[in-house]
Structure formats: C-alpha cells, structure tokens
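Undergrad: mind looking at a prediction? Sequence and model below.
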Amino acid sequence: MEENLELLTTESRNQQSIKIDTAKPMDILRIMNEQDQLVALAVKDVLPDVEAAVQFVFESFQKGGRLIYLGAGTSGRLGVLDAVECPPTFSTDPEMVQGIMAGGEGAFIKAVEGAEDDPDLGVSELKALGLTNDDTVIGIAASGRTPYVIGALRYARSIGAKTVALSCNKNAAISKVADQSIEVIVGPEVLTGSTRLKAGTAHKMILNMISTSSMILLGKAFENLMVDVHVSNQKLKERAIGIIQKITGVSYEMALETLEKADLQVKTAIVMIKTDRTKQEAETLLSEANGYVKKAVQNVEK
C-alpha cells in the first residue's frame, strides 16, 4: 500500500508551493488562493457524474429511502456536516440524510486512529442502520483507497442499495466497488498530502450540490427560496416571514399571522394566502401536489 500511496495525485508535490516554508504571509495566502481557484473548475469537469449521483438520491427519497454519507477523517466529517444541515434547511427527518464516520461520533472532534483501516467496520455500521435497497450510500475518500469505505460500499452494493464513490484520484479503488464514481481531480495540495485543503473543498462543494439539488427536486424550494425551512428560532422565523412576503406580496403582519395559523409551516402559509384557503385545505392541496407549492396553487387556479 505504501508504494501505491506515492503514486496518488493527492500525495504528489505541488511545484507551485515548493518554497512556501520561507514565504511571507501574503505570499502563502496568494499561493493558497490561486490553488483554491482551481477547485471549482475541477468540480465543473465532473458535473455529469454528480448529476448521476443526484438522480440516485432523488429516486431513493421518492421511495422513502435515505441518503447515507460514509467516510473517515475529514471525508467523514464533511458527510456529517452536510447531513446535519438538512433538517434545519429543509425540515427533513434526521433519519433521511445521515453521515457516519470511522470511529463513531467521537471521531468528529478527535481522531480515532486505525478505524479507517477496518473494512468490516463500515459494513457493521451500515447493518446497524438497517440499510435497504431503497437507500443510496455515498462513500467519501480523498485518496480513494480507504478500507472502511471500500468495505461499506461493497456491502451496500451487494444488497441492492445505490452506491457512489467520491474521491480525488483517477481509477480510485473505491470507484471499482460503486455504481457511480465521482473522481474530482484537484491536483497536488499546497501542503503535500493535506487533503483537508483542495480535496476537502471540492468534496464539500459536491456534497452541497447533491443534497441541495435533491431537495429542490423534492419541491423544497419555490424559485430560489427555502420554503421548507424549519422555523426553530427567531432568526428563522423572520426569514420565514420574509419568504412568505416575497412570494405572496402581503404585509409583514399578514405573513406573521398566517405563518402562526399554519403552525409555522411556510409552505402551508403560502398556499393559504395564494389560494385563500384554510390551513386544513392548504395542507390537502399540498398533499395532492406531493409537496410542490407551485403545483398546489396552480391546481386551484385551473
């Protein structure tokens, strides 16, 4: 494994940062910034692969399945980070999008050495979640060779779950055990092998795309507004009121009053105002429209 590691793009030396150890602070920052600008272009190159992953996830959600992110170290933490943002942003059940990482929850704040080297550990954690063929599993590993991820993806695929391998190296080992691979080649890191840098940034961007696109396809946006935002504090309540105002054109007072009548459900409040219906009637309209606000309103206007 050591010999193969040296051949990975993520482990090669970046010629633009060879002298970074003697550079002035601003020069270090410029080098890093110039390298970071390459990340978005690398992500652009793999958009068709990301689209395939989005389709897997969307289909899983339609069947009542889940999206499971899985990884070790920085890769695992990025999956957890994306997963925990879905309930407040899209009012999803915490079970719908989950992030698990080698070493368990404690590994999020403190490294658990050796956990990533056990392929059976990833399998046991997916079994504990009751993984089914309705779910989609996205294995994340910058190197593309993490045994924990390989074992998990192989098991997930064996039971019929959709699988995606996200890495930063060509012909990655995890790509061979997944239905779809996303190999985003960001090039050597500014600090050799420190994949929390460009590789981590690329993976964060792609996870953002996968979860956000899937939620939009589920009808959790109206134009570019978060109509399924979970109103759990005053800031989010104010945001919800603003969303209602932008879509319906009503006053602040009217938006607030309707939001409260709708039990803080933004979609319901919008449909109540746009169709002049009661809360119960608006909920029925949304149910018949599978949660799509525009469709619920249009069904009344026909």
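TA: Yes, it's here.
Undergrad: when you work out contacts or count neighbours from here on, use the C-alpha atoms and nothing else.
TA: Fine.
Undergrad: if I look at the nearest residue to T10 once chain neighbours are set aside, how far off is T195?
TA: Excluding its sequence neighbours, the residue lying closest to T10 (C-alpha to C-alpha, 6 or more residues apart in numbering) is P188, at 5.2 Å. With distances taken as C-alpha to C-alpha, to the nearest Å, P188 is found 9 Å from T195.
Undergrad: which one's more surrounded, these two?
TA: Neighbours were counted for P188 and for T195 using other C-alpha atoms under 10 Å; P188 has more, 25 against 22.
Undergrad: is that one in a helix, a strand, or coil?
TA: State at P188, reduced to three classes by DSSP: H, G, I helix; E, B strand; the rest coil: coil.
Undergrad: so it makes contact with E6?
TA: No - in this structure, P188 is not within contact of E6 by C-alpha atoms under 8 Å, at 11.8 Å.
Undergrad: shared neighbours of these two, anything?
TA: Shared contacts of P188 and E6 (C-alpha atoms under 8 Å, 6 or more residues apart in numbering): S12.
Undergrad: which stretches of the chain form helices?
TA: 2-5, 25-45, 47-62, 73-90, 119-128, 147-158, 198-217, 234-248, 252-261, 266-275, 279-288, 293-301 (DSSP state H).
Undergrad: with distance to L166 and mean neighbour count added, can I get the ones you listed in JSON lines?
TA: Shown next, in JSON lines, are these (distance: least, C-alpha to C-alpha, whole Å; neighbours: other C-alpha atoms under 10 Å):
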{"stretch": "helix 2-5", "distance to L166": "17", "mean neighbour count": "9"}
{"stretch": "helix 25-45", "distance to L166": "12", "mean neighbour count": "15"}
{"stretch": "helix 47-62", "distance to L166": "9", "mean neighbour count": "20"}
{"stretch": "helix 73-90", "distance to L166": "9", "mean neighbour count": "21"}
{"stretch": "helix 119-128", "distance to L166": "16", "mean neighbour count": "18"}
{"stretch": "helix 147-158", "distance to L166": "10", "mean neighbour count": "24"}
{"stretch": "helix 198-217", "distance to L166": "8", "mean neighbour count": "21"}
{"stretch": "helix 234-248", "distance to L166": "32", "mean neighbour count": "17"}
{"stretch": "helix 252-261", "distance to L166": "40", "mean neighbour count": "17"}
{"stretch": "helix 266-275", "distance to L166": "34", "mean neighbour count": "24"}
{"stretch": "helix 279-288", "distance to L166": "35", "mean neighbour count": "18"}
{"stretch": "helix 293-301", "distance to L166": "33", "mean neighbour count": "16"}
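Undergrad: here's the one I want to compare it with:
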Amino acid sequence: MAENLELLTTESRNEQSMQIDTANPIDILRIMNEQDQLVALAVKDVLPDVEAAVQFVFESFKNGGRLIYLGAGTSGRLGVLDAVECPPTFSTDPEMVQGIMAGGERAFLKAVEGAEDQPDLGVSDLKELGLTKEDTVIGIAASGRTPYVIGALQYARSIGAKTVALSCNKNAAISKEADQSIEVIVGPEVLTGSTRLKSGTAHKMILNMISTSSMILIGKAYENLMVDVHVSNQKLKERAIGIIRKITGVSYEQALEALEESGLQVKTAIVMIKTNTNKQEAEKLLVEANGYVKKAIQSVAE
C-alpha cells in the first residue's frame, strides 16, 4: 500500500498553504482557521452514515453490549479520549465504552513504532477484551488503510459484532471491512499529511456525536441536561444541584438535600422531587421506565 500513499486525499498538498513556511504568525493562523471551517461542512455531508453508526451503538447498549473504539496514533488517542469521558459525563461503567490503540496504553503518551502495521495485534487486542456479537467496534484511521484496524474489523465481523470504519479518504481500505463506513472528506491538510489537524478534528466531532447521541437515546439526558452526571467532586456536585433545580424549580437547599438522600444520583433525586416519593420508590419508577426520567415522572401523573 505504500506506493499508493500519495494518491490519498489526506496526503495531497493544499494549494492554500503552499507559502505557509514564509508567512507571519497571524497569516498562518488565518490559513489554519479558514481550513478548519471546512471541517464541519464535511461532517454535515456524512450525517446519514453517522446516524447508522449511532443505531448500531444504541442497539449494542440496549442488548448489554459495548462500544469499542480502535485505532493507531492520533486516531487511537481520539477514541481513548472519547471513551474515558463517558463515565464522568454519563455515569457509565468504564467497560461500556472503551478505547484501545495499537501499542497499548503506553502508546497514548509515546508512539510505539510499527504497532499499527500488524493486523494480528488488532485481533489479539479485541480477543483480550472478550469481544462478543453484542458489541459495536469503530475502527478509526484517517488514511483508511491502517493494517491494525483492518485486522481488528475483520475479526469483529467474523464473530458477528457490528463494525464501523471511520476515515478521511474515499474508497478507504477499512471501509471494505465494515458494516458501515464513514468517509469524511476534509481535503488536504495545511501541513501535508498531518492528519492530526483537519482529519483529527473531523473524527473528534464524529466520535462526540456517536457517543453523545447514543447516551441520549438510552435516557442519559432530560431535555438538554446531563441527568446522569457522575458526582465525583465539588464542581460536579454543584452542577448536579443546578441540574436538579432547573428541572424541579426547588431551592438550592432542597436540591442538595434530595441529592444527598438519593446517594448522589441525579436522576433519582429529580424523580423523588417531581413525584414526591422517597429514594426506593423513585428508583423503582426509574427501573420501570428503563432509566428515562420523563417516563418515570409521567408514569405517576397518568
């Protein structure tokens, strides 16, 4: 595949930045900013493909499965970043959304040379996770040709897991190995081949969309509020109190009392207040409503 590298859009030269090496700082920044503005439009073009990925993840979550991100280098790091933000934002088990990358955890801070060139490592990493057919695997590679990702996607499909290939090139090699491809074409990078720039930005936007949309669909939001935020520090406790007050209209003191009585479970505290029930009764209502706060509240009003 090496001989075809220069044919990729992600490796082509950007006509708008040909003189960037002699530009002054503000002009460098202006060029980068103008190019970055193209990213959101490129993402807009692939929203139907992203929606298909969200449906896979939603079904996985409903069936007790997981979302697994997988990639090498920047692509792998973006997957890990999105995964580790899910527990504090949505109170999910760390196992529910996971990010793995070629070379393992040490590769997050320092590149592990050659790891991405071995498809068998992608297979072994998924086997180590105990991948099942209920899981969804999203392979990320800006070039769309990373052997580590190809091997992983091939294995995931072979056991019946849903697979998504996320790249920044048309007709990407990894697209052929997935149930759903997302090829977001952001055009040549400001620095030729530096896919941590526009490609990385596009991929971060899409991963944010996939995880957040999937969490909303399984009841992790009330209107646009994070009602399943994990209260692990004072800042998040204050945020939780604010969320409770916005939804219920109670005083700060009442919100704090309900939050503490609920065991720092924001959903439970909201249902307690809105339905005038205790912790045990509110928890029961939430279970019966499959975790959806609005449904739990409405079930009492009906």
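TA: Right, received. Where do you want to start? Note that the coordinates shown come from a computational prediction; the quantities given were computed from them, not determined experimentally.
Undergrad: any chance of CSV for the helices of the first structure, columns distance to Q98 of the first structure?
TA: What follows is the helices of the first structure, written out as CSV (distance: least, C-alpha to C-alpha, whole Å):
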stretch, distance to Q98 of the first structure
helix 2-5, 30
helix 25-45, 23
helix 47-62, 12
helix 73-90, 5
helix 119-128, 11
helix 147-158, 14
helix 198-217, 11
helix 234-248, 23
helix 252-261, 29
helix 266-275, 24
helix 279-288, 25
helix 293-301, 26
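Undergrad: how much space separates the residue nearest to T10 of the first structure from E34 of the first structure?
TA: P188 of the first structure sits at a distance of 13 Å from E34 of the first structure (criterion: C-alpha to C-alpha).
Undergrad: now A262 of the first structure
TA: Between A262 of the first structure and E34 of the first structure the computed distance is 49 Å (C-alpha to C-alpha).
Undergrad: and I100 of the first structure, by the same measure?
TA: Per C-alpha to C-alpha, I100 of the first structure is found 32 Å from E34 of the first structure.
Undergrad: before we move on, what about A173 of the first structure?
TA: On the measure of C-alpha to C-alpha, A173 of the first structure and E34 of the first structure end up 29 Å apart.
Undergrad: cool, and V250 of the first structure?
TA: 46 Å.
Undergrad: same check, this time on G291 of the first structure
TA: Where E34 of the first structure is concerned, G291 of the first structure sits at a distance of 43 Å (C-alpha to C-alpha).
Undergrad: cool, D228 of the first structure as well?
TA: 37 Å.
Undergrad: cool, and K170 of the first structure?
TA: Taking C-alpha to C-alpha, one finds K170 of the first structure at 23 Å from E34 of the first structure.
Undergrad: now swap in I140 of the first structure and tell me
TA: In terms of C-alpha to C-alpha, I140 of the first structure sits 25 Å off from E34 of the first structure.
Undergrad: K63 of the first structure now?
TA: 43 Å.
Undergrad: start to end distance for stretch 212-227 of the second structure?
TA: 13 Å.
Undergrad: so what touches that stretch?
TA: 54-55, 57-58, 61-62, 89-90, 228, 240, 243, 266-267, 290-294.
Undergrad: and with 6 Å instead?
TA: Stretch 212-227 of the second structure has contacts (C-alpha atoms under 6 Å, 6 or more residues apart in numbering) with V54, F58, D228, V266, K267, G291, Y292.
Undergrad: do stretch 90-106 of the first structure as well
TA: With contact meaning C-alpha under 6 Å, 6+ apart, stretch 90-106 of the first structure is reached by 66-72, 76, 79-80, 83, 112, 115-116, 228-230.
Undergrad: buried ones in that stretch, by neighbour count?
TA: F90, S91, T92, M96, V97, Q98, G99, I100, M101, A102, G103 (16 or more other C-alpha atoms under 10 Å).
Undergrad: which of the residues you listed fall in strands?
TA: Among the buried residues of stretch 90-106 of the first structure, the members falling in strands (DSSP state E) are V97, Q98, G99, I100, M101.
Undergrad: in JSON lines: those, plus distance to G144 of the first structure.
TA: Listed next are those as JSON lines, based on distance: C-alpha to C-alpha, whole Å:
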{"residue": "V97", "distance to G144 of the first structure": "22"}
{"residue": "Q98", "distance to G144 of the first structure": "21"}
{"residue": "G99", "distance to G144 of the first structure": "18"}
{"residue": "I100", "distance to G144 of the first structure": "17"}
{"residue": "M101", "distance to G144 of the first structure": "15"}
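Undergrad: identify the farthest-apart pair in those.
TA: Spanning the widest gap among these are V97 and M101, at 13.7 Å by C-alpha to C-alpha.
Undergrad: ok so, going back, separation between the residue nearest to T10 of the first structure and A40 of the first structure?
TA: According to C-alpha to C-alpha, P188 of the first structure and A40 of the first structure sit 15 Å apart.
Undergrad: kindly report the same for K279 of the first structure.
TA: To A40 of the first structure, K279 of the first structure is 44 Å away according to C-alpha to C-alpha.
Undergrad: how many neighbouring residues does A161 of the second structure have?
TA: Neighbours of A161 of the second structure (other C-alpha under 10 Å): 21.
Undergrad: got it, and the one 5 residues further on?
TA: Around L166 of the second structure there are 30 other residues, counting by other C-alpha under 10 Å.
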